[in-house]
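>>> below are the sequence and a predicted model; questions follow.
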Amino acid sequence: MGSSCRFAMCVFVYIFYLLVLGVCGEIEVFEVDGVKVERLKIPETCDFSVQDGDQLKIHYRGTLEDGTEFDSSYSRNSPFAFTIGKGQVIKGWDIGIKGMCIGEKRKLTIPPDKGYGDQGFPPKIPGGATLIFETELIDID
């Protein structure tokens, strides 16, 4: 293969990579009351979105900033059920889950003041810990 063909092939591969990255790599990121929200998977349709008072079923994986997992509904093979906006979960969840659609996946980065604060939740969550949750909304009742 001549050098001009190799160059053309490299350009083609690079353009293809950029197109794939543009289509597949787009993640919506925003912040609400100090909670960073990354929409990892957005459903094509959304008939209902989460509002205060909704009963939810959510799968999640919780980690510390260093990647240490402290809890996961996946390991129990059962989504977590709760009512949003009623203080049944940490503030960061009440903030970061509002507006989700069934099938949506979000990554929440929750600062200590919206998580377990300075006291933490021993033994797995130290005081002052920033929490990372990968969440997936399974159902809204």
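In hand now; what should we look at? Residues are numbered from 1 along each chain as shown.

>>> when you work out contacts or count neighbours from here on, use the C-alpha atoms and nothing else.
OK.

>>> dump the residue contacts of the residue positioned nearest the centre of the chain.
For the chain, Lys107 is the residue whose C-alpha lies nearest the centre (C-alpha atoms, centre = their mean; 1.6 Å). Counting by C-alpha atoms under 8 Å, 6 or more residues apart in numbering, Lys107 makes contact with 37-40, 132-135.

>>> got another, please set it beside the one above:
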Amino acid sequence: PKLGRMQAALWLVAAAALCRAADDVSADADVETPVIPEPEPFDPELGVQIIILDRVEDCTMRVADGDIIQIRHNGYYDNQQIDSDGGKPLRLQIGARNVLEGMERGMLGQCLGETRIITIPPHLGFDHPEMNFKNKPVPDGSNVAYKIKVVDIAPRPGSLSYALAPVREVLEANIITITLAVVLGGIWYFFNSQAAAAEKKKRRSAAVNTIKRAVGGKKKKKGKND
């Protein structure tokens, strides 16, 4: 059955992610069998099934509806990869339907830095009635599984980070120009301060010499009068 094959693929992905550390352990050593998280049943509210692979202990931000986020992802069907991020994060907005609805639902509440495997039923995946796929990568009525890691959650409206976001974007976009300007400004300041210090020293020396000449002239004049 398709669901059985989907579950097998799901377990294989989870096992591969959790068993990497065992590769360097000798065969005769006592190796603790890795514990693969039990998948949650299909959530009646979200409509998807979730396995949390990498849980974040100190979760500071969770994905919410409307958030603009960046993710790393791979999609699977029947032990075959059908989708990927191409090696770089995918930027999307939750609720904008830039990806499968099942992906969006499964990411709600996901912590920044957390990795999940989300099993998506057909009606929230490639059989979604509102999404017209010209070339679907899976047969009709197929469950698919996506391994997703949230790598960035953009600041939300109303927060200080959101207010400063345009400034940060300008700085990031012009970092080379700004760095060059700072370096050149530092060089100019150094040489200018050196020149100013030399000029100040020269004036001080000239003033001292003027005073010495004035004092010396008075002494000579006084000696003649005596």
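Great, that's in hand. These numbers were taken from a predicted model, which means no experiment stands behind them.

>>> which one of the contacts of Lys107 of structure 1 is nearest Ile58 of structure 1?
Ile58 of structure 1 lies nearest to Thr135 out of those, by C-alpha to C-alpha, at 6.6 Å.

>>> show me what the residue nearest to the centre of structure 1 lines up with in structure 2.
With TM-score structural alignment as the criterion, the equivalent of Lys107 of structure 1 in structure 2 is Ile117.

>>> please apply the same query to Trp93 of structure 1.
That one, Trp93 of structure 1, aligns with Met103 by TM-score structural alignment.

>>> rewinding a little: now do the same for the closest residue to the residue nearest to the centre of structure 1 other than its chain neighbours: helix, strand or coil?
Ranked by C-alpha to C-alpha, 6 or more residues apart in numbering and with sequence neighbours excluded, the top spatial neighbour of Lys107 of structure 1 is Glu134, at 4.4 Å. Following DSSP: H, G, I helix; E, B strand; the rest coil, the label given to Glu134 of structure 1 is strand.

>>> what about Glu134 of structure 1, how many residues nearby?
Counted with other C-alpha atoms under 10 Å, the neighbours of Glu134 of structure 1 add up to 18.

>>> mind listing what it touches?
If you count contacts by C-alpha under 8 Å, 6+ apart, then Glu134 of structure 1 has 60-62, 105-108 around it.

>>> quick one, what contacts the closest residue to Cys101 of structure 1 other than its chain neighbours?
If the residues on either side of it in the chain are set aside, Cys101 of structure 1 comes closest to Ser49, at 4.7 Å by C-alpha to C-alpha, 6+ apart. Residues near Ser49 of structure 1 by C-alpha under 8 Å, 6+ apart: 98-102.

>>> which residue in structure 2 lines up with Ser49 of structure 1?
So, by TM-score structural alignment, Ser49 of structure 1 is matched to Arg62.

>>> quick one on the thing from earlier: show me the contacts of Glu134 of structure 1 that map onto strands.
Under the assignment DSSP state E, the contacts of Glu134 of structure 1 contribute 60-62, 105-108 to strands.

>>> farthest pair within the residues you listed?
The two members of those with the most space between them (C-alpha to C-alpha) are Gly62 and Lys105, at 13.6 Å.

>>> any chance you could map the helices in structure 1?
Counting by DSSP state H, structure 1 has helices at residues 3-24, 91-96.

>>> let's have those in JSON lines, adding distance to Phe80 of structure 1.
JSON lines is the format used below for these (distance: least, C-alpha to C-alpha, whole Å):
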{"stretch": "helix 3-24", "distance to Phe80 of structure 1": "29"}
{"stretch": "helix 91-96", "distance to Phe80 of structure 1": "12"}
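
>>> closest one to Glu44 of structure 1 among the ones you listed?
For the helices of structure 1, the distance to Glu44 of structure 1 is smallest for helix 3-24, at 14.0 Å, taking C-alpha to C-alpha.

>>> what is the neighbour count of the match of Trp93 of structure 1?
Neighbour tally, Met103 of structure 2, other C-alpha under 10 Å: 24.

>>> among the ones in strands among the contacts of Glu134 of structure 1, which ones are buried?
Buried by 16 or more other C-alpha atoms under 10 Å: 60-62, 105-108, out of these.
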